[in-house]
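Novice: below is the sequence, then the predicted model.
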Amino acid sequence: MSVAVIGMIAGMALAFAGYFGGFGAFLLVAALGAVGFVVGKFVEGDLELNDFIRSRDDRRR
């Protein structure tokens, strides 16, 4: 499945949530979709926890 098709499906899900559930449902679906995207990237190995967490030594530079 291409990235464009996945994006279209995600957009349609957000549109349905916004139309039937209101703005709160739209935000909930968008937030859960973002969480699912990040978890998927972790599972695929594209992201690592170290990408988000830095040690104190790294912050000083």
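Specialist: Here it is on my side, so go on. The structure displayed is predicted, hence computed values, not measured ones. Residues are numbered from 1 along each chain as shown.
Novice: C-alpha from now on. contacts and neighbour counts both.
Specialist: Noted.
Novice: so how far is Ala25 from Asp57?
Specialist: Using CA to CA, to the nearest Å, one gets 41 Å for the distance from Asp57 to Ala25.
Novice: below is structure B, check it against A:
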Amino acid sequence: MSTAAIGLFAGMALGFAGYFGGFWAFLLVLVLGAAGLVVGRFLEDGPDVREWRGPRSGDRRR
């Protein structure tokens, strides 16, 4: 599934939650979606969290 399609589905889910459930349902779907993203990235890439942050300025390790 492409990134655009995943973004479309996520936006539609947030839109439906906001329209039918109100602001708090929108926030709940947003937080749970972000948690699912973190868990999915962890399971896919492994436990190396340093790669997620990107390089820091002054980091001389390569």
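Specialist: Structure's in. What do you need? Computed from a prediction, not measured in an experiment: that's the story for all the values here.
Novice: more neighbours: Asp57 and Ala25 of the first structure, which one.
Specialist: When neighbours are counted by other CA atoms under 10 Å, Asp57 of the first structure and Ala25 differ, and Ala25 comes out ahead with 16 against 7.
Novice: just the element for that one, please.
Specialist: Using DSSP states H and E, Ala25 of the first structure maps to helix 3-44.
Novice: could you do Asp57 of the first structure as well?
Specialist: helix 56-59.
Novice: which part of the second structure lines up with that helix?
Specialist: The aligned range for helix 56-59 of the first structure in the second structure is empty, by TM-score structural alignment.
Novice: who touches that helix?
Specialist: Identification of contacts with helix 56-59 of the first structure by CA atoms under 8 Å, 6 or more residues apart in numbering yields no residue at all.
Novice: ditto for stretch 31-43 of the first structure
Specialist: Contact with stretch 31-43 of the first structure is made by Leu47, Glu48, as judged by CA under 8 Å, 6+ apart.
Novice: average offset between that stretch and the second structure?
Specialist: Compared with the second structure after the fit, stretch 31-43 of the first structure shows a mean deviation of 0.2 Å (mean CA distance after the TM-score superposition for the first structure).
Novice: chain center to that stretch, what's the gap?
Specialist: Stretch 31-43 of the first structure has its C-alpha centroid displaced from the chain centroid by 5 Å (CA atoms, centre = their mean, to the nearest Å).
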